[in-house]
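Undergrad: Have a look; sequence and predicted model below, questions after that.
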Amino acid sequence: MRAKLLAVTERLIYTGGIHATGMDRIVRESGVARKSIYRYFPTKEALVAEALRERDERWMNWFVSACETAPPGPPRLRAIFEALADWFSQDDFNGCAFINAAGEVAAGPVHDVARAHKRRLRDYLCSVLAECGVTDAATAAEDLLILVDGAIISARVGGDSRAAQRAARMAHQLVRDQNVSSTTGDSL
C-alpha cells in the first residue's frame, strides 16, 4: 500500500505539480484511505518529500547505469548527455522533478530533498570529470551541473530537442579548458 501511494504521489506531482495535486486526488488515484495515508505520513509535505526521495534513488540508479555503459573518461562524459537526450525524448518527460519541486517550495523537507538530489548528481558528475583527468573536478562539476540543469530546462520549457547535444559540446569544451588551465596554470 505504501509503495503504491508513493508511486501515485510521485506521478501526480511530476505531471501536475505539488500545489496542484490535492490530497483528494492522491486518495482517489492511489486507492489508499486518507486515514491510512496520515498514518504513514503526518503531512502532505512529508508524503511528497518521501515520494521525491524514492524518485531520486530510482532516477540516479537509471542515470548512473546509463552512463556507466561507456568507458571512463570522455566517452562517459558523452554518455551523460546521450542519457539526457534519451530522457528528453520520452513522452512522459516533464523536466526535472527536483527543479520543479524547488520552484514550488522554497524551504522545508521537499526543498531539502531537491537540494540533496542535486548534490548527489553533482558528486557523480565530479567522479566522471575526475576520470577525464580534470584536476579541480569539484569546481568543474558545479559548472557541469549548470549545463545539465540548463539542458533539462531548455528541453522542457523551450522544447529544445537539441539541448543535450549543445550541452555536451559545452561540457567537452569545459573539460578542455580545465585541462589546459591546469597544465598552464592559467585561470579566468
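TA: Looks like it came in fine. Numbering: from 1, shown residues only.

Undergrad: contacts, neighbours, all on C-alpha from now
TA: Noted.

Undergrad: Would you point out which residue is most central in the protein?
TA: Cys96 (5.4 Å; Cα atoms, centre = their mean).

Undergrad: count of neighbours near the nearest residue to that one once chain neighbours are set aside?
TA: Here the nearest residue to Cys96 in space, its sequence neighbours aside, is Ile152; by Cα to Cα, 6 or more residues apart in numbering that works out to 6.7 Å. Each residue near Ile152 was counted by other Cα atoms under 10 Å, and the total is 26.

Undergrad: Check it against this one:
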Amino acid sequence: MKKTNPKERVLEVASNLFREQGFNSTGVNQIIRDSNVAKASFYDHFTSKHLLATEYLSQRHLNWFQGLQSFVINSNTSEEKIIKSFEYLKFMNDQENFGGCVFLNMLSELKYNNIDSYQIIKNHKLELQHFFHEIIKDKQTSFLVYMLFESCLTESQIFRNQTIIDTTITYLKSNIL
C-alpha cells in the first residue's frame, strides 16, 4: 500500500473493496483492518460508512473524468474525441476487470438513502452528458452517443468482453460521426 495518510489508506482500501465486493458486502471492520488504521482514526475521518461512500464517489468522479480527459486531450476532431472516449471504456474494463460503472453499482446498493451520494451519481451522469454535448453540438446526436456509451458500460460488464464497445465504435464511424 503506497498511501501513508490514514484517510488516504482508508479511501484506497474502501475503493477497491466497494468495486470488488460491493458497498453492502463491505464492512467497516474489514476496511479498518485492511487499511491498517485504528478504529478511532477511521471515525475521525468518516463518521459513517455512508459518508465514506460519499467521499469515495466524489474522488472517483474526479479521477474518472481526469482519466477520460487524458484519453481525449490529443484528439484533433470531435470524431476522434468520441472514439477515444469509447477507448477509455475499454481501458477501464481492462483496469477493473469489467466491473462496470461504479456509480450505477453504488446506486443499486444505496438506493436513495444517501442523498449526498445520490447527488454525486446524478451529477456524474449529467457531466458525462455535458461532455458529449460539448464535443457534438447537436443535442439529439450527443444524447444518442451518451446513451450508447452508457449501454457499452453495462453490456461490457454483463458479457465481460469488449465486443459491444468495438461494435459501437464501428457503428459510430460509419453512421454517426
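TA: Looks like it arrived, so ask away. Here the structure is a predicted model, which means the values were calculated and not measured.

Undergrad: What helix or strand is the most far-flung residue of the second structure relative to its centre located in?
TA: For the second structure, the C-alpha farthest from the mean C-alpha position belongs to Ala40; by Cα atoms, centre = their mean, that distance is 29.4 Å. Assessed by DSSP states H and E, Ala40 of the second structure sits inside helix 39-45.

Undergrad: can you pull the contacts of the equivalent of Ala38 of the second structure over in the first structure?
TA: For Ala38 of the second structure, the aligned position in the first structure is occupied by Ala33, per TM-score structural alignment. When the contact criterion is Cα atoms under 8 Å, 6 or more residues apart in numbering, the partners of Ala33 of the first structure are Val27.

Undergrad: where's the counterpart of the residue nearest to Cys96 of the first structure in the second structure relative to Asp166 of the second structure, distance?
TA: Alignment note (TM-score structural alignment): Ile152 of the first structure maps to Leu153 of the second structure. For Leu153 of the second structure, the distance to Asp166 of the second structure equals 12 Å [Cα to Cα, to the nearest Å].

Undergrad: which bit of the first structure covers the longest helix seen in the second structure?
TA: If you go by DSSP state H, the second structure has its longest helix at helix 49-72. Using TM-score structural alignment, helix 49-72 of the second structure lines up with residues 44-67 of the first structure.

Undergrad: after superposition, how close is that stretch to the second structure?
TA: Average distance, stretch 44-67 of the first structure versus aligned residues of the second structure after superposition (mean Cα distance after the TM-score superposition for the first structure): 0.8 Å.

Undergrad: host element of the closest residue to Ala138 of the first structure other than its chain neighbours?
TA: Closest residue to Ala138 of the first structure apart from its sequence neighbours, by Cα to Cα, 6+ apart: Cys126 at 5.5 Å. With the criterion set as DSSP H and E, the secondary-structure element containing Cys126 of the first structure is helix 109-131.

Undergrad: Name the residues of that helix that are buried.
TA: 109-114, 117-118, 121-131 (16 or more other Cα atoms under 10 Å).

Undergrad: That helix to helix 44-67, inter-axis angle?
TA: 20 degrees (axes from the mean of the first three to the mean of the last three Cα atoms, to 10 degrees).

Undergrad: List the contacts of helix 109-131 of the first structure.
TA: Taking contacts as Cα under 8 Å, 6+ apart, the residues outside helix 109-131 of the first structure that touch it are 45-46, 48-49, 52-53, 56, 60, 64, 72-73, 76-77, 98-99, 101-102, 105, 136-138, 140-142, 144-145, 175.
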